[in-house]
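Novice: return atomic coordinates for the entry below.
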Amino acid sequence: MEKTTIKVGALPIPDPVALYIANAKGFFKEEGLTVEPVTITGGAAALPQIESGALDISQTNYVSTFLAVSKGKKIKLVADSYQAGPNTFNIMVPKDSPIKTVADLKGKTIMVNNLNNIATLAVETQLKVAGLTKADVKFAEKPFPEMGAAVNSGQADAGWITEPFITATQSGLGFRKLVDTMTGQTENLPIAGWMATEEWAQKYPKTLAAFQRAIAKAQQLASTDRKEIEKMLPTYTKIDAKTASVITLGSYPSELNENRLQKVADLMLEYGYITSPIDVKSVIAAPSAG
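Specialist: Down below sits the predicted model:
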């Protein structure tokens, strides 16, 4: 093995749960690998950290990844992590809001966790269905944990919210769902995966293969036994056991599927996030034989 200890960036949300499952179950150890999880603030923020070598591998969202690739960044996707399911990314409004349909968002402010990323892209697909474009709304940036209170105090009219914050704003603030943004063009949209630099992937193929095998095994477990996810979430997120048992989760695919991922890049092209097509196959680091 070229490298026996690696630092892996992960957000304190359900998406990267397989990393923690693999550690707890000894899947990395079986591969001769010691994995040190490092909490990051976002996939885009992790890019300089994998480039500098501060992180070996990091969680990323696919929109951030393809934006970076379109700007010439040499990064490879090494494993899948999280795919949207029904009601995992919703536009939420306060209970007494006059906004009843997506069309009512015309001229309104929508809070997102990141501008020009998966959040705005998902919202734009729903605006399109309602006959609107991003020019008809204002986007404002706010981290998920602060979003509910910010929308509630009138800083915005609606928020694009994911779990566990959908459940929290519903139960704590009485928010209601305006629309599930993972429907239509975005149904089952791949959300997050694991990335490394092209240079790192070429330099440490055996280390990478060991990571891929262990994480695939953990993804398999996460996708078949929800209890494993519920047990793990309170250990690295602020989600308590009670919330972990009721939140809506997406799915945890065990392989990077280029056709599914191509859908993300194609949507980005359609909505003007990138100016020329990306062949997703070229961004995937294929698992090594054996």
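
Novice: please make it C-alpha for all contacts and neighbour counts, starting now.
Specialist: Fine.

Novice: give the buried residues for stretch 201-216.
Specialist: 201, 205-216 (16 or more other C-alpha atoms under 10 Å).

Novice: give me the neighbour count for residue 227.
Specialist: Residues lying near residue 227 (other C-alpha atoms under 10 Å) number 12.

Novice: ditto for the one 3 residues further on
Specialist: Residue neighbour count, defined by other C-alpha under 10 Å, stands at 22 for residue 230.

Novice: tell me the secondary structure of it, please.
Specialist: The three-state assignment at residue 230 reads helix, by DSSP: H, G, I helix; E, B strand; the rest coil.

Novice: contacts only, for it.
Specialist: When contacts are counted by C-alpha atoms under 8 Å, 6 or more residues apart in numbering, residue 230 is found next to 241, 244-245.

Novice: of the buried residues of stretch 201-216, which belong to helices?
Specialist: Cross-referencing the buried residues of stretch 201-216 against helices under DSSP state H gives 201, 205-216.

Novice: returning to what we had before: for residue 44, state which of the contacts of residue 230 is nearest.
Specialist: Using C-alpha to C-alpha, the shortest approach to residue 44 within the contacts of residue 230 belongs to residue 244, at 26.2 Å.

Novice: nearest spatial neighbour of that closest one, chain-adjacent residues omitted?
Specialist: Computed as C-alpha to C-alpha, 6 or more residues apart in numbering, the closest residue to residue 244 that is not its neighbour in sequence is residue 230, at 5.2 Å.

Novice: tell me where this structure has strands.
Specialist: Assignment of strands within the chain using DSSP state E yields the ranges 5-10, 34-39, 57-61, 75-83, 89-93, 109-112, 138-141, 158-162, 176-180, 190-197.

Novice: now do the second one: which elements does it pack against?
Specialist: So the one you mean is strand 34-39. Based on contacts counted as 3 or more C-alpha pairs under 8 Å, 6 or more residues apart in numbering; DSSP states H and E, the elements that strand 34-39 packs against are strand 5-10.

Novice: I have a second one here; can you model it like the first so I can compare?
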Amino acid sequence: MLSVFGITQSKAQELDSWELGINYPEEDSTNSFLLSEEGSVEVGFFVENSGVTEITVEFSYEIPFSGKHEGTESETIQSGTNETFELVISEIDVFSFEAGKTEKISISATVIARQGVPDPLGSSKSREGDLEIPVIYDLSVDISDPFGPINAGTDTILTVIVRNNGNSEDGVGEIEVDDDCPLLTTDNGLDSLLVGNIGLGKSKDADLRVSASESHPRRNCDVTVTVHSKMAMNHGKSVYSTDEARISVEPPPTGSPSSDDDEESESIEDSIQSNLPAPGFMFVGFSFILAILSPRSKIHDWETLE
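Specialist: Next up, the predicted model:
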């Protein structure tokens, strides 16, 4: 009786001899599947059927980080074969999670038929792996617009703001300031951005003084600021952001206060003179009055003599 039971158990084991496995990175189950910056990754897995009959397997998946997935729903695996499949995980917003965070993915397989006949036993197997959020280096730089044109021989202030849009603490590792006007100079006001780090979603700002020489001609000058991610540089990568602002330079104003006063004095004098009557008109009027009075004076003198 015991020998019959042993044979039956052995046959059942041979019948149910199949395995589900995951192809881990570098064949090490402790290694995580690292998501791309786009929030996607492919996970390879397999089913090995060492039994004496073909099996039809139904798959189910559990995906963390609210991700989407695409994978086979069911497959028939012939006896003595090994079939490999791909699970594509996508649409995970890696910017919403802190860098290095891990959660489990789960792949389950259930035998639903053998040799095309439904299997009432429905044996199942599950395997898990770690899904990891990558480090995203993402600094943005923004330069404020100048208040307006500047005159040659003067300067203006540009406020430069650097924001950390990545998913880990970062900082400014290098700054480049360029312009396309040889007579334009900038100070080192942005050096303060190199000190310390910038937290997630935080920003840092500094002022850049831009000066135009006295001989600078009328011209539009573009000032460009480029910032490099400190953490990316530390890991041998190059991640940077650039912005630019346009400054209009005008010639210095002409004239001086003394010449303005002279012009004002001349204007007042001209106004006074223009309000006086013309000299010719005054002479004619005076002569007319004398002509009227003169005859009367002569008649009076003649009557006296008589």
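
Novice: can you give me the TM-score here?
Specialist: Comparing the two superposed chains by TM-score structural alignment, normalised by the length of the first structure, the resulting TM-score equals 0.26, with 129 aligned residues with a C-alpha RMSD of 6.6 Å.

Novice: reformat the contacts of residue 230 of the first structure as CSV; add neighbour count.
Specialist: CSV is the format used below for those (neighbours: other C-alpha atoms under 10 Å):
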residue, neighbour count
241, 14
244, 22
245, 15
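
Novice: relative to residue 109 of the first structure, which of those is nearest.
Specialist: For residue 109 of the first structure, the nearest member of those is residue 244. The distance, counting by C-alpha to C-alpha, is 30.0 Å.

Novice: so what does the longest strand that the second structure contains touch, helix or strand wise?
Specialist: Using DSSP E to assign secondary structure, the strand with the most residues in the second structure is strand 102-114. Taking 3+ C-alpha pairs under 8 Å, 6+ apart as the contact definition, the neighbouring helices and strands of strand 102-114 of the second structure are strand 55-62, strand 124-132.

Novice: TSV for those, including mean neighbour count and distance to residue 304 of the second structure?
Specialist: Rendered in TSV, the data for these read as follows (neighbours: other C-alpha atoms under 10 Å; distance: least, C-alpha to C-alpha, whole Å):
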stretch	mean neighbour count	distance to residue 304 of the second structure
strand 55-62	19	145
strand 124-132	18	138
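
Novice: TSV for these, including distance to residue 177 of the second structure?
Specialist: Output for these, formatted as TSV (distance: least, C-alpha to C-alpha, whole Å):
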stretch	distance to residue 177 of the second structure
strand 55-62	49
strand 124-132	37
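
Novice: what helices or strands is the helix or strand where residue 227 of the second structure lies leaning on?
Specialist: With elements delineated by DSSP states H and E, residue 227 of the second structure resides in strand 219-229, which encompasses its position. For strand 219-229 of the second structure, the helices and strands in contact under the criterion 3+ C-alpha pairs under 8 Å, 6+ apart are strand 139-143, strand 172-179, strand 240-250.

Novice: in that strand, which residues are buried?
Specialist: 221, 223-229.

Novice: ok so, going back, wait, which of the contacts of residue 230 of the first structure is closest to residue 19 of the first structure?
Specialist: The nearest member of the contacts of residue 230 of the first structure to residue 19 of the first structure, counting by C-alpha to C-alpha, is residue 244 at 17.0 Å.

Novice: residue 233 is in contact with that closest one, correct?
Specialist: Yes - contact criterion C-alpha atoms under 8 Å: residue 244 of the first structure and residue 233 qualify, at 6.7 Å.

Novice: circling back to that earlier point, so which of the helices and strands packed on strand 102-114 of the second structure gets nearest residue 33 of the second structure?
Specialist: Ranking those by their distance to residue 33 of the second structure (criterion: C-alpha to C-alpha) puts strand 124-132 first, at 4.9 Å.

Novice: can you state the direction angle for that closest one and strand 55-62?
Specialist: Using axes from the mean of the first three to the mean of the last three C-alpha atoms, to 10 degrees, the interaxial angle of strand 124-132 of the second structure with respect to strand 55-62 works out to 40 degrees.

Novice: strand 124-132 of the second structure to strand 102-114, inter-axis angle?
Specialist: Interaxial angle of strand 124-132 of the second structure relative to strand 102-114 (the same axes, to 10 degrees): 160 degrees.

Novice: can you spell out which helices and strands pack onto strand 124-132 of the second structure?
Specialist: Using 3+ C-alpha pairs under 8 Å, 6+ apart as the contact definition, the elements that strand 124-132 of the second structure packs against are strand 18-22, strand 33-34, strand 102-114.

Novice: picking that back up, distance to residue 85 of the second structure and mean neighbour count added to the helices and strands packed on strand 219-229 of the second structure, as TSV?
Specialist: Formatted as TSV, those follow (distance: least, C-alpha to C-alpha, whole Å; neighbours: other C-alpha atoms under 10 Å):
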stretch	distance to residue 85 of the second structure	mean neighbour count
strand 139-143	38	21
strand 172-179	43	17
strand 240-250	38	18
